[in-house]
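Novice: what follows is a predicted structure for the sequence shown.
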Amino acid sequence: MLGLLIADGNPESRLKFSQMFIDAGYNVTVTQSAADALYGILKNTAQVVLLSKEFDELPAAEFIPLLKQCNRDLTIILVADEMSLPLTRKARREGIFYHALKPCDAQDVDEIRQVVQCAFNSLQSKPCLIKVSQDDTTQTKSH
């Protein structure tokens, strides 16, 4: 079974995301420790990682290359609100699957849900669409 690792330093975010994805039927592991995250990747228990901007005192832009060294096929979804453009570019160069802003409302949470579903679909070579609502308009992004 494919696994989702939620690597987030914020306990409220970890709880909210873990409940949402467990209820959706995903095999979820939650951690606030970089060592536990790396162990889970090395043991191949997670194929998709939901990663916060800063994790276990490491900026995501520094942690992403470590995760990718453990498993270059790892699908990383970065959830971060305030990131500088150079750090965002670095994260993209390192091979993140998607960068989402930290959810503020139900539509934002739905975007994260869609992105995780899309990430698992892409691992199984299934096409996917992500619908993102902005100012009463809907944009569709394909992966």
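Specialist: Received the coordinates, thanks.
Novice: use CA for all of it now, contacts and neighbours both
Specialist: Will do.
Novice: in the longest helix seen in the chain, what's buried?
Specialist: Counting by DSSP state H, the longest helix found in the chain is helix 106-123. Neighbour counts over helix 106-123 (16 or more other C-alpha atoms under 10 Å) mark 108-120 as buried.
Novice: export the residues you listed to JSON lines and tack on distance to residue 82?
Specialist: Shown next, in JSON lines, are these (distance: C-alpha to C-alpha, whole Å):
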{"residue": "108", "distance to residue 82": "15"}
{"residue": "109", "distance to residue 82": "17"}
{"residue": "110", "distance to residue 82": "20"}
{"residue": "111", "distance to residue 82": "18"}
{"residue": "112", "distance to residue 82": "17"}
{"residue": "113", "distance to residue 82": "21"}
{"residue": "114", "distance to residue 82": "22"}
{"residue": "115", "distance to residue 82": "19"}
{"residue": "116", "distance to residue 82": "21"}
{"residue": "117", "distance to residue 82": "24"}
{"residue": "118", "distance to residue 82": "24"}
{"residue": "119", "distance to residue 82": "23"}
{"residue": "120", "distance to residue 82": "26"}
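Novice: tell me which helix or strand residue 90 sits in.
Specialist: Element membership for residue 90, per DSSP states H and E: helix 85-93.
Novice: off-centre distance for the helix or strand just after that helix?
Specialist: Note on helix 85-93: by DSSP H and E, the next helix or strand toward the C-terminus is strand 98-100. Relative to its chain's centre, strand 98-100 lies at 7 Å (C-alpha atoms, centre = their mean, to the nearest Å).
Novice: another one to put next to it:
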Amino acid sequence: MPVLLVVDDEPAIRHAFQRVFRETEFTIRLVATAAEAMEQAARERPDVIVLDVHLPDATGLETFRRLRSLDARIPIILITGHGTADLAIEAMKEGAYEYLLKPLELGELRTIIDRAAQSSRLMSVPTAIADL
């Protein structure tokens, strides 16, 4: 089962993800801080990460860079309620899979996450073959 890591300090957002992905093929992991995200990603490699840009203990771009350093092949979707064009451009230049503004349209988000998971699976195949 693909693992979806959601990093958002808003309980309502985490609850919405839990509700939307409850009966899907995804195993969902929900955390509220950058520190929790790093711990969870190190413990269990996620297939897709949804990362809020504004967290209580770090900026989204700092957290994005730290998560990418664990495994640059993991698609990371950045979400924010306070987006700027400069931040979106910077995130995309650094390899963000997608940059979305809140409020999130859950159907669109589900489609993007499904595509990201498929991309993640394809990128992990060469590694799995190399490990044989």
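Specialist: That came through fine. Everything numeric here is computed off the predicted structure, so don't read it as measured data.
Novice: TM-score them against each other, please.
Specialist: Once superposed, the chains reach a TM-score of 0.83 (TM-score structural alignment, normalised by the length of structure 2), with 123 aligned residues with a C-alpha RMSD of 1.8 Å.
Novice: what is the longest helix of structure 1 packed up against?
Specialist: Other elements packing on helix 106-123 of structure 1 under the criterion 3 or more C-alpha pairs under 8 Å, 6 or more residues apart in numbering; DSSP states H and E are strand 48-52, strand 75-79, strand 129-134.
Novice: and the closest residue to residue 8 of structure 1 other than its chain neighbours, how far is that from residue 126 of structure 1?
Specialist: Excluding its sequence neighbours, the residue lying closest to residue 8 of structure 1 (C-alpha to C-alpha, 6 or more residues apart in numbering) is residue 52, at 5.0 Å. Per C-alpha to C-alpha, to the nearest Å, residue 52 of structure 1 is found 26 Å from residue 126 of structure 1.
Novice: how about residue 138 of structure 1?
Specialist: 22 Å.
Novice: same check on residue 5 of structure 1?
Specialist: 21 Å.
Novice: neighbour count: these two, which is higher?
Specialist: Counted by other C-alpha atoms under 10 Å, residue 5 of structure 1 and residue 126 do not tie: residue 5 has more neighbours, with 22 against 11.
Novice: tell me which element that one falls in.
Specialist: Going by DSSP H and E, residue 5 of structure 1 is in strand 3-7.
Novice: output the contacting helices and strands for the helix or strand just after that strand.
Specialist: Next in sequence after strand 3-7 of structure 1, counting helices and strands by DSSP H and E, comes helix 11-23. The contact analysis (3+ C-alpha pairs under 8 Å, 6+ apart) places helix 11-23 of structure 1 against strand 3-7, strand 27-31.
Novice: among those strands, which is nearest residue 100 of structure 1?
Specialist: Comparing the helices and strands packed on helix 11-23 of structure 1 by their distance to residue 100 of structure 1 (C-alpha to C-alpha), the top pick is strand 3-7, with 14.2 Å.
Novice: so how much does the closest one differ from structure 2 once superposed?
Specialist: Once fitted to structure 2, strand 3-7 of structure 1 is off its aligned match by 0.4 Å on average (mean C-alpha distance after the TM-score superposition for structure 1).
Novice: where does that strand end up in structure 2?
Specialist: Using TM-score structural alignment, strand 3-7 of structure 1 corresponds to residues 3-7 of structure 2.
Novice: so how far is stretch 53-67 of structure 1 off the chain centroid?
Specialist: Centroid displacement of stretch 53-67 of structure 1 relative to its chain, using C-alpha atoms, centre = their mean, is 12 Å.
Novice: sorry, slip of the keys, the one I care about is stretch 92-102 of structure 2.
Specialist: With C-alpha atoms, centre = their mean, you get 10 Å for stretch 92-102 of structure 2.
Novice: which residues sit against that stretch?
Specialist: 75, 76, 77, 78, 79, 80, 81, 82, 83, 88, 91, 116 (C-alpha atoms under 8 Å, 6 or more residues apart in numbering).
Novice: give the contact list for the fourth one.
Specialist: Okay, so that is residue 78 of structure 2. Per C-alpha under 8 Å, 6+ apart, neighbours of residue 78 of structure 2: 50, 51, 52, 53, 60, 91, 96, 97, 98, 99, 100.
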